[in-house]
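Trainee: any chance you could fold what I've pasted below:
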Amino acid sequence: MAQPIEEILNHFFGEHQASKVVLAGDAGAGKTWVARKVCDAALKKELSYGSIWIVPAENPEKKPLLDTIASQLSLLSCDEEWVDDEDSEEVKEKKDKEQEDLKTRILDKLEKMRTGKPKNQALNIDRGIQGETELGHEAAAGKLRYLVVVLDNITEEEEESIVTELKNILHSSFLKMLIIRKESTDGNAGAARESKGDAIQPDDTKAIRLEPLSSRDALILLRGRVKTEVSENQMLAIAEKALGLPAGMILVAEALNHICLEDGVQAFEFAMDDVAKMKGDDITAVLQFAYDMLPEETEIAQLPSLSDLVELRELLLKGCKKLTQLRGLSPLEKLEVLDLSGCCDLIIGPEESFSRMSRLKKLDLSGTKIESLPLDCFPSNLRHLSLRDCNILKQLPSLESLSKLERLNLCGAESLPKFKADFLHHMVKLQILNLSKTHLDELPSLSHLTDLTELSLSGCCCVPTGLEVLTELKVLDLSGTEVQSLPLENYSKLHKLVLSNCSELDTSMNFGSLSHLEVLDLSGTKMTHFPYEVEHLPYLRELHLLNVKQMQVDWSRSGIFSNLKKLRLDCCPKLVSLCDKSAKYEMPMMQTLELLDLPSLSRIGVEMPSLETLKVRACVKLEELEWNCFMNLKKLHLDCCPKLVYIFYPAKLPENLETLKVQLCNKLETVFKGDESGEYEMPQIQTLELLYLPALKRIGVEMPSLETLKVRACENLHDLELNRFPNLKTKEIDLVSPS
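Mentor: Below you'll find the model as predicted:
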């Protein structure tokens, strides 16, 4: 890319001394990048004293060109912007005078930048006087410097009016104009035009077309950008399928730097096959692929202006936590998807509006720092809108025009004042509604929302009513509300029901009619008897029973958990075992089991051949784990089990275990109970954490695959025990207890 930069510099400052260069090429060819490099090089070589950028696409309000220039020169404060609410002759005269004053300040600032002195102190400038004027001295010394003005992404029609206005403002500031156009240029055709004044000469114009990179230049670019292991053939394929356009290659290269090539190569090949079919401006669609391959949390702090990407359909910036602002959004009128979720430092000002994006269907502003938005900022074609966790949003824009909306998420918009959900009246196509953690005064009738499949009102102070008509519901979350009863017989399609912390819930509620239920959460309710009817629900996979201190359960009843994949038990003070000692009981489908704050639990007593994750916390009577019950375990977390003396013994080693985390087990002496002279191995363990285990003396087992070891406050553990893991990548050891 060095060749066009030097060519432009030569046209401007070499023997040609051109006053205008037109740079053309396809979108993504790198025109704006080349223009920046030209400005930087001219300044570094003392051929220019500065640059000004004019980008019409970033000025949808059509602010005066004078304002744009003054703003870039730091001469225009916010309170100096023009107000058009008065049209009296007196006001117009005042504005004219202010504009003339501003123009004088601009010329003074530019002259000071060029010569080091304000215009009124500089010598008189006259091209006809040689050797006597400051211009003559600079020319004689070879130090004549110019102002580079870049007109970015303009049409020929815009160029004519802007150049005329620029000549009126900067008539004596020694200009070099670099004009960027999308359309191709053939020689000087169309570049020169009739022009008056001393700044631009009609026969003093050169034109350059920026061609796609050659294979050699593409390889140089990619070698400097790609940090993962990519072969030369793969790089050539990237260049070929990206049509040799630098923007596409750079974005794909940066995306590849954030993914595991082995996992991403197939998706990459599919995407690049699509890129190969693109022509012209359609190359901008490669942005969606590149952003999609970025990790959920990226280090992107700023992006160049997007105003050139007028054909862009999807812009995905999810998780760009350090991104603070976006420039050039307004011109993206063909945008269909805009995802800014997780951009927690992004500030969207109240002047920002999305209403011009008439094709926009999905807008996600979750987690952004929005305080307010214009009342009519959303296009009527919108289908999905998320303002989730916009916790400083103080004013809800008008949503009444969104009759096509299918998904609305206001969860966590806590700063919104109390309001009534009247805006729902027009949303007859709504399928998913989340008003959790909002200050909703009352919920109006939902009888018109017959397509609603998901409803979340968690933490709302209002009492939900009129729910009997929502027969299409698949997900219903009423956690923390004051709901008393539900027409469960109407919810045959329900898959997930969350009633946690519903303190007023009818304890005699029967769940037997929920034939498609998969997840049931009754945590924190006052239910006194276990709903045994759930054992007949064929699809039930998760049951949450946290803090149900009053619930009586006959654990000897076979079948109540036979289909479950996940079970959470918390604060069940009378639970001794999941099965009677005399019975043999199996939970064949169980994959995740959490036993939390069960003070009477002394054994588990149930075989779980499919169990992969076991978490045990504050089970103070548990003395050992029955490893014959869950031999396929992959993750084990033990927290505050004071009667455990060891964890494993030779006859029953879970060979598939990958993660072991143990803390606050005061009597634990060894991880593995076996003969010290014997050699035992757990081949799959990759992560081991041993925290606050004052009695721990040894680990006692080989772990050849261990990569991460974290040990804290295990003062009796011998150092030799920590030097037996040759493949460690991460090691944090502090054996002494904190004082």
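Trainee: C-alpha from now on. contacts and neighbour counts both.
Mentor: OK.
Trainee: quick check: Tyr49 touching Leu147?
Mentor: Yes: at 5.9 Å, Tyr49 counts as touching Leu147 under the criterion of CA atoms under 8 Å.
Trainee: who's in contact with stretch 647-659?
Mentor: 624-625, 627-628, 630-636, 670-674, 680, 682-688 (CA atoms under 8 Å, 6 or more residues apart in numbering).
Trainee: end-to-end on it?
Mentor: From its first residue to its last, stretch 647-659 covers 14 Å (CA to CA, to the nearest Å).
Trainee: buried residues in it?
Mentor: By neighbour count on 16 or more other CA atoms under 10 Å, the buried set for stretch 647-659 is Ile647, Phe648, Leu653, Pro654, Asn656, Leu657, Glu658, Thr659.
Trainee: can you lay out these as CSV showing distance to Leu385 and secondary structure?
Mentor: Formatted as CSV, the buried residues of stretch 647-659 follow (distance: CA to CA, whole Å; DSSP: H, G, I helix; E, B strand; the rest coil):
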residue, distance to Leu385, secondary structure
Ile647, 50, strand
Phe648, 51, strand
Leu653, 51, coil
Pro654, 47, coil
Asn656, 43, coil
Leu657, 42, coil
Glu658, 40, coil
Thr659, 39, strand
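Trainee: I have a second one here; can you model it like the first so I can compare?
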Amino acid sequence: KLQGIKDVEYLCLDKSQDVKNVLFDLDREGFSRLKHLHVQNNPDFMCIVDSKERVPLDDAFPILESLNLYNLIKLERICQDRLSVQSFNELKTIRVELCDQLSNIFLLSAAKCLPRLERIAVINCRNIQEIFVVDGEYDAIDHQKIEFSQLRTLCLGSLPELTSFCCEVKKNREAQGMHETCSNKISSFEDKLDISSALFNEKVVLSNLEVLEMNKVNIEKIWHNQLPVAMFLCFQNLTRLILSKCPKLKYIFSASMLGSFEHLQHLEICHCKGLQEIISKEGADDQVLPNFVFPQVTSLRLSGLPELKCLYPGMHTSEWPALKLLKVSDCDQVTVFDSELFSFCKSSEEDKPDIPARQPLFLLEKV
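Mentor: Model prediction:
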């Protein structure tokens, strides 16, 4: 066993095959001074914290700021039990890559865990189903929001089984006396709540998220259709949205939510083969001609979208006053520019049924 490391601030374990459990094997007192932990290339590594070893979880890694896990083929859980509010309280950055046995990153004990988390990157983990699972133990947090108030960057790549950013697990009453921990496949006495095809459900609040990048993720929707307007405002600080090779996406935004993205500056959508439109009619008022305004978008890139037909599947106007860079390639079914349709906006009521539903991406007068 390694000796004399209980006071280190930076610890990198590379091919350390004698270490299977960081907390139990190296420092049972919880690494009270460790700020950065990097573990990689260990075929036998099992977990960071294993509560079965009777190490007090409340004191685990109290000032750890960054956690980097790479190529740990047997890692099934970072913590073998739910994460307490005190553990990892200063954690700012999580990066997990090539950890194929993980089904989620943390099982949180409450919605207010990880209060300082700023950046998450989860890459090439083929069995990840959720990033976080919140234990809604005994209905204690049923009406609370799951808030990550400091999270600014979220990068998700090559996660074919991902279904949700964060879901809640609620134990049935008869399971209260049991002390079994969650396994990779949630056991029969647990029910996942709020399951949908959307990455973000109605309980997740990411009020300061600035960057969202997704590559090779099989979700059908980014945002849940039924989210109230107030919840869409939780994404109002998003400045960069980059989507690549997400084949099940049919659209990006719904009509009812677009006013929430006033700070969006960079929008890039590439090789999403099922994408048919950028904005869907979900939540649209059929009595009003919609006007979509992207006040701060300076860069728009669309490429490799063979099914893309339009910005919005109906008559509308759009405004891009700050646009400086536009790149559209390999989008064979969409017309990029047109000026003739602008006159339709001024047509009489009796003419409106003859207006074609599909418009080009841009009317020149409104770019």
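Trainee: give me the TM-score for this pair.
Mentor: Once superposed, the chains reach a TM-score of 0.62 (TM-score structural alignment, normalised by the length of structure 2), with 263 aligned residues with a CA RMSD of 3.2 Å.
Trainee: Ser705 of structure 1 in helix, strand or coil?
Mentor: At Ser705 of structure 1 the chain is in coil, as set by DSSP: H, G, I helix; E, B strand; the rest coil.
Trainee: what does it align to in structure 2?
Mentor: When structure 2 is aligned by TM-score structural alignment, Ser705 of structure 1 is paired with Ala322.
Trainee: where do the helices sit along structure 2?
Mentor: Secondary structure of structure 2 (DSSP state H): helices located at 22-26, 229-232.
Trainee: how about Met703 of structure 1, nearest residue that isn't a chain neighbour?
Mentor: Met682 (5.3 Å; CA to CA, 6 or more residues apart in numbering).
Trainee: burial check on that neighbour, number of neighbours?
Mentor: Neighbour count of Met682 of structure 1, defined by other CA atoms under 10 Å: 18.
Trainee: check contacts around it.
Mentor: Leu653, Pro654, Glu655, Asn656, Leu657, Val701, Glu702, Met703, Pro704.
Trainee: of the residues you listed, closest to Lys526 of structure 1?
Mentor: Lowest distance from Lys526 of structure 1 to the contacts of Met682 of structure 1 (CA to CA) belongs to Leu657, with 37.6 Å.
Trainee: that closest one matches what in structure 2?
Mentor: Per TM-score structural alignment, the equivalent position to Leu657 of structure 1 in structure 2 is Leu264.
Trainee: Leu154 of structure 2 matches what in structure 1?
Mentor: Using TM-score structural alignment, Leu154 of structure 2 pairs with Leu593 in structure 1.
Trainee: from what I can see its match touches Leu614, true?
Mentor: Yes: using CA under 8 Å, Leu593 of structure 1 is in contact with Leu614, at 5.1 Å.
Trainee: how many neighbours does the nearest residue to Leu316 of structure 1 once chain neighbours are set aside have?
Mentor: Of all residues not flanking Leu316 of structure 1 in the chain, Asp339 sits nearest, at 4.8 Å (CA to CA, 6+ apart). Asp339 of structure 1 is flanked by 18 other residues according to other CA under 10 Å.
Trainee: just give me the match in structure 2 for Asp339 of structure 1.
Mentor: Counting by TM-score structural alignment, Asp339 of structure 1 has no partner.
Trainee: against Gln288 of structure 1, how distant is Asp339 of structure 1?
Mentor: According to CA to CA, Asp339 of structure 1 and Gln288 of structure 1 sit 11 Å apart.
Trainee: what sits in contact with each of the two?
Mentor: Leu315, Leu316.
Trainee: quick one: the residue nearest to Thr317 of structure 2 when sequence neighbours are not counted from Leu258 of structure 2, how far?
Mentor: Nearest non-adjacent residue to Thr317 of structure 2, counting by CA to CA, 6+ apart: Asn291, 4.6 Å away. Distance, Asn291 of structure 2 to Leu258 of structure 2, using CA to CA: 10 Å.
Trainee: also Ile146 of structure 2?
Mentor: Taken as CA to CA, the span from Ile146 of structure 2 to Leu258 of structure 2 is 22 Å.
Trainee: what of Val217 of structure 2?
Mentor: Distance from Val217 of structure 2 to Leu258 of structure 2, by CA to CA: 23 Å.
Trainee: next one: Leu305 of structure 2
Mentor: Taken as CA to CA, the span from Leu305 of structure 2 to Leu258 of structure 2 is 21 Å.
Trainee: same question, Cys310 of structure 2
Mentor: 16 Å.
Trainee: just Lys112 of structure 2 next, same as before
Mentor: Counting by CA to CA - Lys112 of structure 2 and Leu258 of structure 2 are separated by 28 Å.
Trainee: same check, this time on Phe232 of structure 2
Mentor: 9 Å.
Trainee: return the closest of the contacts of Met682 of structure 1 with respect to Leu578 of structure 1.
Mentor: Distances from Leu578 of structure 1 to the contacts of Met682 of structure 1, taken by CA to CA, are shortest for Pro654, at 20.9 Å.
Trainee: structure 2: which residue goes with Leu478 of structure 1?
Mentor: Match for Leu478 of structure 1 (TM-score structural alignment): Leu13.
Trainee: strands of the stretch 151-300 of structure 2, residue ranges please.
Mentor: Secondary structure of the stretch 151-300 of structure 2 (DSSP state E, counting those that start in this stretch): strands at 153-159, 164-171, 190-193, 198-200, 204-205, 211-217, 221-223, 240-244, 253-254, 266-270, 279-280, 291-293, 299-303.
Trainee: tabulate the ones you listed (a markdown table), appending distance to Asn104 of structure 2.
Mentor: A markdown table is the format used below for those (distance: least, CA to CA, whole Å):
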| stretch | distance to Asn104 of structure 2 |
| --- | --- |
| strand 153-159 | 11 |
| strand 164-171 | 9 |
| strand 190-193 | 13 |
| strand 198-200 | 14 |
| strand 204-205 | 16 |
| strand 211-217 | 15 |
| strand 221-223 | 18 |
| strand 240-244 | 21 |
| strand 253-254 | 26 |
| strand 266-270 | 26 |
| strand 279-280 | 30 |
| strand 291-293 | 37 |
| strand 299-303 | 31 |
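Trainee: between the ones you listed, which one is closest to Lys366 of structure 2.
Mentor: Across those, Lys366 of structure 2 has its closest neighbour in strand 291-293 (9.7 Å, CA to CA).
Trainee: could you tell me where the closest one falls in structure 1?
Mentor: Using TM-score structural alignment, strand 291-293 of structure 2 pairs with 679-681 in structure 1.
Trainee: can you list the buried residues in stretch 465-476 of structure 1?
Mentor: Leu467, Val469, Leu470, Thr471, Glu472, Leu473, Lys474, Val475, Leu476.
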